[in-house]
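Novice: Just need the structure, nothing else, for what follows:
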Amino acid sequence: MLRTLPFARRYARALIGGQERGDALVAQALRAGLPTDVPGPLALFAGVSRLVPDSPGEHISAKQRQLLLLTSLEDLSLTDAALVVGLPLTEARERLETARHALRAVAATDIMVIEDEPIIAMDIRQLVESCGHNVVGIASGEAEAVGMARELKPGLILADVNLGPGGDGISAVQRILQEQNTPVIFVTAYPERLLTAERLEPAFIISKPFEPVALAIATYQAVSGGVSID
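Specialist: This next block holds a predicted model:
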């Protein structure tokens, strides 16, 4: 359970669209008692998922978002993801495939990348553009990122956490968000360090290395604001 908790927080935050609401959803699932019809490591994911009603959404339903996040962001097998959300495997497979097609049809957004390693930045650009989005700028350091965001006003920021000599990605984003309300996705090789719920932390976190579908669903969630549980 303790090993699963940070990643359940990541899942809930991405699903709901914010740190505070996502962490509150995890706490609610723990208070309510976890499902007994799924294996222990999956029980917390299931508890969180089953608190969210399956609303249709503009492009992708809440249940489809869950399946996308579980299989792409949390790297669960489709069999485990179907068990978590409470769907037969065949239906889960059909819903997931429909959701992936819907992601490709969603309007693209302008993305600014904050990454200090040139080769990695190039790879990220290619990956972002392969998902149908437009990279409007790449910043390698904190000061450059703040100035670039002020000038470009991107639709989304994709930021590395560690910028080496160039500063800190989280600090750069905090400065940017003082001036504009822009969705942010953080990229890190150590996501558990940003999932302690002990401080202000990002709502959207992708583990390095990441796949195109993980970026696509995280981008969709960040731009759309997540699902509603009201």
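
Novice: CA atoms for contacts and neighbours, from now on please.
Specialist: Will do.

Novice: in the longest helix belonging to the chain, what counts as buried?
Specialist: Longest helix of the chain, by residue count under DSSP state H: helix 89-105. Neighbour-count burial for helix 89-105 flags 92-93, 95-96, 99-100, 103 (criterion: 16 or more other C-alpha atoms under 10 Å).

Novice: Show me the contact partners of that helix.
Specialist: 59-60, 64-65, 67-68, 78-79, 82-83, 131-132, 213, 216-217, 220 (C-alpha atoms under 8 Å, 6 or more residues apart in numbering).

Novice: and this one, so I can compare the two:
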Amino acid sequence: MTFQAAITTELPFLRRYARTLTGSQAVGDAAVRETLEAMIAAPDEFNEAVSVRVELYRIFHKIWTDSSLRPIDIPGAIVGAMPRGLRKSLLLTTIEGFTPHDAAYILGIDAHEVEHNVSQAREAIHSMLSAKVMIIEDEAIIALHLKSLLVSMGNDVAAIVRTESEAIAAAQQVQPELILADVNLADGSSGIDAVAHILKDITVPVIFITAFPEKLLTGDGVEPAYVISKPFNPDDVVATVWQALLVARETAAIAEYS
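Specialist: Next up, the predicted model:
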């Protein structure tokens, strides 16, 4: 595989990470564009002795520094009390599947620090976040697995639905604080369409779970900030739920404070 092809293969996953890290498609995609522009402007900065995937993420973090992800000192903003290092270490080692050693290289820290950050982040999940969640999933086993994970994090699974129409009705009734949605539903309807309809009435973070994440991460049009691949790793779900709720709580706190 050529260098260009290798970069192209990794871009959907870097976009996913950037969007999850920032909680925004626009901001995350801008960060990825800046990374690619930096690579074009200074190709000698790319360490060819390291895998393309690891080096791509390292350059991303070199460009997109903590100053770009500054905690917000606003009452009620959970992220304001949470070090960014915890978030990055957790996402890199769970959703992106890097080893602590690779994550340490990407972030420019020690592998032991990465492991410590991940441990602290998991504790924070249980102590700081809980929400009313709706699951849109037509496969019963997957839905029950997701419910088990969410409940173990302290969340309340208020509804599990299998079709677009059920999802719309349930959202109106339970007013969820977080939605986990499959893309292809039981009756051939679309989880994407269901979510689009729901978001007309309420503002709620949505995590899509799909076997084809690249179809949602093309870079064209409005796309979700949070995407988990099927079959999913439980750690991916935990990390993404944590991130989505952090961003949502912070945004609500900012809106109330301003």
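
Novice: TM-score for the pair, please.
Specialist: Between these two chains, after superposing, the TM-score reads 0.91 (TM-score structural alignment, normalised by the length of structure 1); 228 aligned residues with a C-alpha RMSD of 2.0 Å.

Novice: Give me the mean deviation of the longest helix of structure 1 from structure 2.
Specialist: Superposed on structure 2, helix 89-105 of structure 1 shows a mean distance to its aligned partners of 1.8 Å (mean C-alpha distance after the TM-score superposition for structure 1).

Novice: give me the stretch of structure 2 that that helix matches.
Specialist: Mapped onto structure 2 using TM-score structural alignment, helix 89-105 of structure 1 spans residues 111-127.

Novice: And for stretch 171-186 of structure 1?
Specialist: Taking TM-score structural alignment, stretch 171-186 of structure 1 hits residues 193-208 over in structure 2.

Novice: Show the end-to-end separation of the matching stretch, please.
Specialist: Terminal residues of stretch 193-208 of structure 2 lie 12 Å apart, using C-alpha to C-alpha, to the nearest Å.

Novice: give the contact list for Glu142 of structure 1.
Specialist: Counting by C-alpha under 8 Å, 6+ apart, Glu142 of structure 1 has contacts 163, 166-169, 171-172.

Novice: Quick check: of the residues you listed, which has the highest neighbour count?
Specialist: In terms of neighbours by other C-alpha atoms under 10 Å, those top out with Gly169 at 25 neighbours.

Novice: what's near enough to touch that residue?
Specialist: Gly169 of structure 1 sits next to 114, 141-142, 159-163 when contact means C-alpha under 8 Å, 6+ apart.

Novice: re earlier: looking at the buried residues of helix 89-105 of structure 1, which one is closest to Asp110 of structure 1?
Specialist: Of all the buried residues of helix 89-105 of structure 1, Asp110 of structure 1 sits closest to Leu103, with 15.9 Å by C-alpha to C-alpha.

Novice: Would you map the helices across structure 1?
Specialist: 5-16, 19-32, 40-49, 62-68, 78-85, 89-105, 118-130, 142-152, 169-177, 212-224.

Novice: Distance from the fifth one to the middle of the chain?
Specialist: If I follow you right, that is helix 78-85 of structure 1. Distance of helix 78-85 of structure 1 from its chain centroid, counting by C-alpha atoms, centre = their mean, to the nearest Å, is 18 Å.

Novice: Just give me which of the contacts of Glu142 of structure 1 are shared by structure 2.
Specialist: Here these are checked against structure 2 with both residues aligned by TM-score structural alignment, their matches' C-alpha atoms under 8 Å, and the contacts held in both are 163, 167-169, 171-172.

Novice: Many thanks, we can stop here.
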